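Trainee: Let me see the structure of the following:
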Amino acid sequence: MAEALIFYTNPMSRGRIVRWMLEELGIPYRTELLEYGGAMKSPEYLAINPMGKVPAILHGGTIVTESAAICAYLADAFPSAGLAPSPLSRGAYYRWLFFAAGPLEAAVMNRSMGVEPDAEQQVRIGCGDYGSVMETLARALVGGGFIADEHFTAADVYVGSQIGWGLENGMIEERELFRDYWVRVSDRDAYRRAAALDDEAMKAAE
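Mentor: Down below sits the predicted model:
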């Protein structure tokens, strides 16, 4: 019997990334929708994630938080979905998963809050500066295809989600390379199912 998988989320959160990943896997899972504030800060949920944030998953006795970590874990836990390269071919896969979770998100969020590190600060922080992050990401997408392998992987779920959200909200600069990549990776039934589920949950909460 397969271990139960519980998905803790809010449809207006990074949980949308994990929802997409779960739909790519095509496995059964139970969704626990949490409201910001009370439910996320309840003792019951803080036992799952002391940060009081979503998403998180509980798979059997294993708790995983942080969207990129959840995507990587799920790709390994359900290898038949083919969403991770073979172990010895994961250099680019790990690189871009954690580039998007680290420098990309940090640079984008800094810019959105009006934080512009000076030259000395750029040396000390992992994301450097916004322009360098955008150029690095763009170079990775030259030539089309996918971010880390010849086929779609969990890295495309995560990197694609960051790019798609950034373009939609004007927090990632509009470039043809970024737009084309987002259109390419989101043109999938699993993405459409995931978006529909979260959009429906948002409407139900209104």
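Trainee: use CA for all of it now, contacts and neighbours both
Mentor: Fine.
Trainee: Can you tell me the SS state at the most centrally placed residue in the chain?
Mentor: Most central in the chain under C-alpha atoms, centre = their mean is Tyr158, positioned 3.6 Å from the mean C-alpha point. Three-state assignment for Tyr158 (DSSP: H, G, I helix; E, B strand; the rest coil): helix.
Trainee: Equivalent analysis for Glu3, please.
Mentor: coil.
Trainee: contacting residues for it?
Mentor: By C-alpha atoms under 8 Å, 6 or more residues apart in numbering, Glu3 lies in contact with His59, Gly60.
Trainee: what's in contact with the longest helix belonging to the chain?
Mentor: Ranked by residue count, the top helix of the chain under DSSP state H comes out as helix 189-205. Residues outside helix 189-205 that contact it (C-alpha under 8 Å, 6+ apart) are Pro11, Met12, Arg16, Arg19, Trp20, Glu23, Glu24, Ser186.
Trainee: Alongside the first, I'd like the structure of this one:
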Amino acid sequence: MIQPSDDEIVFYTNPMSRGRIARWMLEELGRPYRTVVLDFGTTMKSPEYLAVNPMGKVPAVTWRGVTVTECAAICAWLADAFPEAGLAPAFDDPARGTYLRWLFFAAGPVEAAVTAKALDLLAPAEKAGMAGYGTFDQVVDALESAVSDGPWLLGDRFSAADVYVGSQIVWGLQFKSLPERDAFKAYAERLSAREAAVRARGIDDALIVAAQAGS
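Mentor: As a prediction, the model looks like this:
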């Protein structure tokens, strides 16, 4: 792997992974970055990459000697690192609480509930209180309430939380892991039309086509 310069953003990903979320976030920033594409089971498990992320998973982003993994953390960190992009409320902005609430709601209860349902491992009703997400229906109802007023989670203000929460909803609709509620579909349509989202999809889709052509 090429050693990054001090001020270079390096993005480790695979176009068929959650790295697509981080790619979209990077495109929203509008700053240059270098992409390192890794393959599942081979370069993603190499000693060089395990030194970046011991989990051997993507995405990961490095900048100025700092490495961040986990998509929600990457979105939050990049938004704070580059405030000029206007993707996160300032620390003294009352909207900061709402921003963090939904960003980490998606990273916690939504991710856990959707995964548990897909694996037929949802907590039984009598033990739902032991699960951090409660019940799947509670999570879906809360998520719907978050995106119903719109157009974004912070009203008229788009933020990094929309990148992460929106990605969960877009994928949930695509893979049928979330119900097709009108609020989800309308929110997903608004998100998918953003210029940065269109660019990010184009880049990753082109990488997939190139990989398939070379295989």
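Trainee: quick revisit: for the contacts of helix 189-205 of structure 1, name the two members farthest from one another.
Mentor: Pairwise distances across the contacts of helix 189-205 of structure 1 peak at 19.7 Å for Met12 and Glu24 (criterion: C-alpha to C-alpha).
Trainee: who's more crowded, those two?
Mentor: Per other C-alpha atoms under 10 Å, whichever of Met12 of structure 1 and Glu24 has more neighbours is Glu24, with 22 against 14.
Trainee: mind checking which helix or strand the more buried one is in?
Mentor: Using DSSP states H and E, the element containing Glu24 of structure 1 is helix 15-25.
Trainee: what residue of structure 1 matches up with Pro83 of structure 2?
Mentor: Matched to structure 1 by TM-score structural alignment, Pro83 of structure 2 sits across from Pro79.
Trainee: again, but for Asp141 of structure 2
Mentor: Checking with TM-score structural alignment, Asp141 of structure 2 has Glu135 as its match.
Trainee: what comes up buried for the helix or strand harbouring that match?
Mentor: In the assignment (DSSP H and E), Glu135 of structure 1 maps to helix 130-141. Neighbour-count burial for helix 130-141 of structure 1 flags Tyr130, Val133, Met134, Leu137, Leu141 (criterion: 16 or more other C-alpha atoms under 10 Å).
Trainee: Would you quantify the distance from the alignment partner in structure 1 of Val37 of structure 2 to Ile70 of structure 1?
Mentor: In structure 1, the residue matched to Val37 of structure 2 (TM-score structural alignment) is Leu33. Separation of Leu33 of structure 1 from Ile70 of structure 1 (C-alpha to C-alpha, to the nearest Å) stands at 17 Å.
Trainee: residue in structure 2 matching Val123 of structure 1?
Mentor: So Val123 of structure 1 corresponds to Gly129, using TM-score structural alignment.
Trainee: Using the three-state scheme, assign Ala72 of structure 2.
Mentor: helix.
Trainee: Aligned counterpart of it in structure 1, please.
Mentor: Ala72 of structure 2 maps onto Ala68 in structure 1, by TM-score structural alignment.
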